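Asker: The following comprises the amino acid sequence and a computationally predicted model.
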Amino acid sequence: MKICYLANAASVHTQRWARHFADRGCHVSIVSFQPGEIGGVEVFTLPPVFSRPRVDVVLNLGRIRRLVRRIAPDILHAHYVTSYGLAGAISGWRPFIATAWGDDVLVAPEESLLYRLMVRWALSRADLVTSMAEHMTAFMNRRHYSVPDKIVTLPFGVDTQQFCPSCRTRRHGELPARVISTRHLEDEYDVQTLIRAIPTVVDRCPGTQFVVVGDGGLRPFLENLAVDLGVRQYTEFLGKVPHEHVSHLLGRADVFVTTSTSDGNNISLNEAMACGAFPVATDIPANRAWIEHRKNGLLFSCRDSEQLADAIIEALWRPDWRQDVMDQNWEIVCTRASWSHSMVEMERHYFRLLQEERI
């Protein structure tokens, strides 16, 4: 089977998809505006003209269409609706699958009627639409972005061989306590709320260490904010870390914090749960799908650093609870967020669409 992905080749999620199906014996190609080297996968990189992906897509539509026709895939699968999904729809290639990641249907189309019409048109051209979470699927149905029976909820999931309880190298309760964030350092992930919570936490839980994994345009601002708040000595900014190393960092963490104000499926949260880090998350649909407040984690209001500080302190003061929650969260991940289960389901849809195309 020949699969062509229209997707960001630099994204770890795109790379996971491509490697998986290449390992399954498929011929996999990626057309991307970002470079990426993936063993066994052919990557076609289109040089960006502007820093806005949607503009680059429009300017490169002819080239993308010619590339797709040259590759002649059995399946064309676009990831991220407002850029690559639009390109896939305009290419006219079938079967065509569009996967929504989150902001591309939950946030960007809400900015203007034009975006909403563009998303509706692109998804109407797809033979199958996949979303990462039930709340996304429900939202797309309410917006009439596609026919309901064409939308499938398919979480990207966690590699439970890599992210699992065996990653833990310390028990909850060991000191100094460690709090970790693995979100990108961009505005929508709101990591500054975590930085602003640190003074209160270290005042109540002296010596607590904070590990910030990830990079982005706000990194200099966040590092300066930590200095201004007098907590730079408690905060380690690691930058971008290879995905295969993230599990080791989570396995050494007591508390995982996600401050994102919007998400599709919070894969970072699932990874932390699998590795036994106690989750403290924003009270948004993507997180409520996995966390029941005060049962297997804690929720706090978006952009509220005081609530976040209180939640972290409560979690740190209750090491036995954190230890007990580990088994429950591992079972949730294995049951509902397994990467291997999701990929089996996706492969089933690939073959179904191929069969329907041949009839």
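Answerer: Okay, I see it. Numbering: from 1, shown residues only.

Asker: hey, let's count contacts and neighbours off CA atoms from now on
Answerer: Noted.

Asker: Any idea which residue is closest to the centre of the protein?
Answerer: Ranked by distance to the mean C-alpha position of the chain (Cα atoms, centre = their mean), the top residue is Ile267 at 4.8 Å.

Asker: What residues does the closest residue to that residue other than its chain neighbours make contact with?
Answerer: Of all residues not flanking Ile267 in the chain, Gly157 sits nearest, at 6.5 Å (Cα to Cα, 6 or more residues apart in numbering). Each residue near Gly157 by Cα atoms under 8 Å, 6 or more residues apart in numbering is listed here: 267, 270, 337-340, 342.

Asker: Filter those down to the ones in helices?
Answerer: If you go by DSSP state H, the contacts of Gly157 have 267, 270, 339-340, 342 in helices.

Asker: By neighbours, which of the residues you listed wins?
Answerer: When neighbours are counted by other Cα atoms under 10 Å, Asn270 leads the ones in helices among the contacts of Gly157 with 25 neighbours.

Asker: burial measure for Glu174, as a count.
Answerer: Glu174 has 10 neighbouring residues, counting by other Cα under 10 Å.

Asker: Can you show me the strands along the chain?
Answerer: 2-6, 27-32, 42-45, 75-79, 96-99, 128-131, 151-153, 178-181, 209-213, 235-239, 255-258, 278-282, 298-300 (DSSP state E).

Asker: put this beside the first:
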Amino acid sequence: MIRWAEHFSSRGHEVSIVSARPHDIPGARVYAPKLPFEDFLRRREIYDQNRAPNFAVYLSYILVALTIRRTVRRLSPDLVMAMTLETNGVLSMIAGHHPTALYHLGNKALSIMSETSLVMRTLIKAMLRFADMLYTHDSAGVNRLLELGAAKEKIYVNPWGIEFDQLPAQARVDGLREQLGATGKKLFVCIRALMPEYDLGTFLRAIPSIVKDRPDTRYILVGDGPQRSELSDLAAELGISDYVVFVGYAPFSMLSAYTSAADFYVDPINFRLPSGRSWWGHRMRCSLDGIGYSITLLLALATDCVPLVTRRSGLSDIFTEEEQRLLLWEPGDPTDLAEKAKGLLASEDYCETVRRRLAVLSRQRFDWLANAERIEREYLDKIQQLKPARET
């Protein structure tokens, strides 16, 4: 969101941000509607995603939605952009403004919530009908949008991207490797919040097998969360504490330094998808379609860091068939991860070939500035297309 606002502001557009969690963004006006029951909601545990929303939360969203609707009407913008479906998509629909660009990027609404909740499925279908533009990461996201009834002409693929001019200098990378105790060693990095859906325990359980063959390896976890102590205890139990560094939270500006310093990037994401039947006997077809690419995966591709990520739809847009066989591993399977890691450690020439190909691909497809400029053109075209209808 911040990068989006900064880009459009720098291009001379008037940018207004309406958010209950505002940031100071140069060149943008920020409107922060007062969140009803704010003190109560702040006491809720932020990581407890299994706690069912209660009446106060629902009422709070309704009151915020009405405030946002009045704000949007007063601003009368040329276009509304809403990021993610679960909350902001609903709020944008209630705001009722056209054109609206709705971003489905890296959230679970399309392929999990739409299968487990009739209410969410109904809301998602309504959002897809309401929005004038629907953005997703990859071909799997496009297919899922179509399955849910989205009009093909509304769908745009944009994988966001990274700023190549902000990648770290080599001296900074070397200093970070030394600080992490990885000088002269092969370094694996995993950048995720320490939460159950990212299955970081599987990553740790793969390490003993790798270390047995390659004691010249080191491992870092960048991120924080409720599983910090549990994962630290697991590392001690597995006897790998001397090989693993828990870095903790790192700001976005530092993430490219970690992928630049590392030789391999690991993403063990594993949502443990629900199965069975939900409403009226509906058979759930939950998947990771549309989850897309994390920004850290894109950073890994751009910084010569060989990815080792769990197998999921959409990645075929990036990886060749051979790369899918050698770089992707089964979610929740530490043995598969360990074997893939050991195979790559023994194949430096192949790793170098992968690094070169993915570095070229990342500059072709994942350049943030080029992608943002394309979004801008798409916005302007849509505004012009709907201008006669708005004027009447």
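Answerer: Received, thanks. The structure displayed is predicted, hence computed values, not measured ones.

Asker: picking up where we left off before, Throw the contacts of Gly157 of structure 1 into JSON lines and include distance to Ala18 of structure 1, thanks.
Answerer: Shown next, in JSON lines, are the contacts of Gly157 of structure 1 (distance: Cα to Cα, whole Å):
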{"residue": "Ile267", "distance to Ala18 of structure 1": "17"}
{"residue": "Asn270", "distance to Ala18 of structure 1": "21"}
{"residue": "Ala337", "distance to Ala18 of structure 1": "19"}
{"residue": "Ser338", "distance to Ala18 of structure 1": "17"}
{"residue": "Trp339", "distance to Ala18 of structure 1": "13"}
{"residue": "Ser340", "distance to Ala18 of structure 1": "14"}
{"residue": "Ser342", "distance to Ala18 of structure 1": "14"}
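
Asker: Which one of those residues is nearest to Pro95 of structure 1?
Answerer: Using Cα to Cα, Ser342 is the member of the contacts of Gly157 of structure 1 that lies nearest Pro95 of structure 1, at 19.6 Å.

Asker: Give the full set of residues in contact with the corresponding residue of structure 2 for that closest one.
Answerer: By TM-score structural alignment, Ser342 of structure 1 lines up with Asn371 in structure 2. Shown in contact with Asn371 of structure 2 (Cα under 8 Å, 6+ apart): 158-161, 365.

Asker: Next: Ala95 of structure 2.
Answerer: Neighbour list for Ala95 of structure 2: 65-66, 68-70, 72-73 [criterion: Cα under 8 Å, 6+ apart].

Asker: buried subset of these?
Answerer: Neighbour counting with 16 or more other Cα atoms under 10 Å marks 65, 68-69, 72 as buried within those.

Asker: Kindly present these as CSV, with separate columns for distance to Gln179 of structure 2.
Answerer: Below are the buried ones among the contacts of Ala95 of structure 2 laid out as CSV (distance: Cα to Cα, whole Å):
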residue, distance to Gln179 of structure 2
Ala65, 47
Ile68, 47
Arg69, 50
Val72, 49
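
Asker: ok, back up a step: measure the counterpart of the residue nearest to Ile267 of structure 1 in structure 2 to Ala169 of structure 2 for me?
Answerer: Using TM-score structural alignment, the partner of Gly157 of structure 1 in structure 2 is Gly161. Separation of Gly161 of structure 2 from Ala169 of structure 2 (Cα to Cα, to the nearest Å): 19 Å.

Asker: Report the aligned residue range of structure 2 for stretch 264-279 of structure 1.
Answerer: Matched against structure 2 by TM-score structural alignment, stretch 264-279 of structure 1 falls on residues 292-307.

Asker: how far does stretch 11-31 of structure 2 stretch from start to finish?
Answerer: Termini of stretch 11-31 of structure 2 sit 21 Å apart (Cα to Cα).

Asker: Name the residues of that stretch that come out as buried.
Answerer: In terms of neighbour count (16+ other Cα under 10 Å), stretch 11-31 of structure 2 has its buried residues at 15-17, 19, 25, 27-28, 30-31.

Asker: Now do it: everything it contacts.
Answerer: For stretch 11-31 of structure 2, contacts defined as Cα under 8 Å, 6+ apart pick out 2, 5-6, 8-10, 32-35, 68.

Asker: Report the distance from it to the chain centre.
Answerer: 22 Å (Cα atoms, centre = their mean, to the nearest Å).

Asker: and if you look at stretch 172-190 of structure 2?
Answerer: Distance of stretch 172-190 of structure 2 from its chain centroid, counting by Cα atoms, centre = their mean, is 25 Å.
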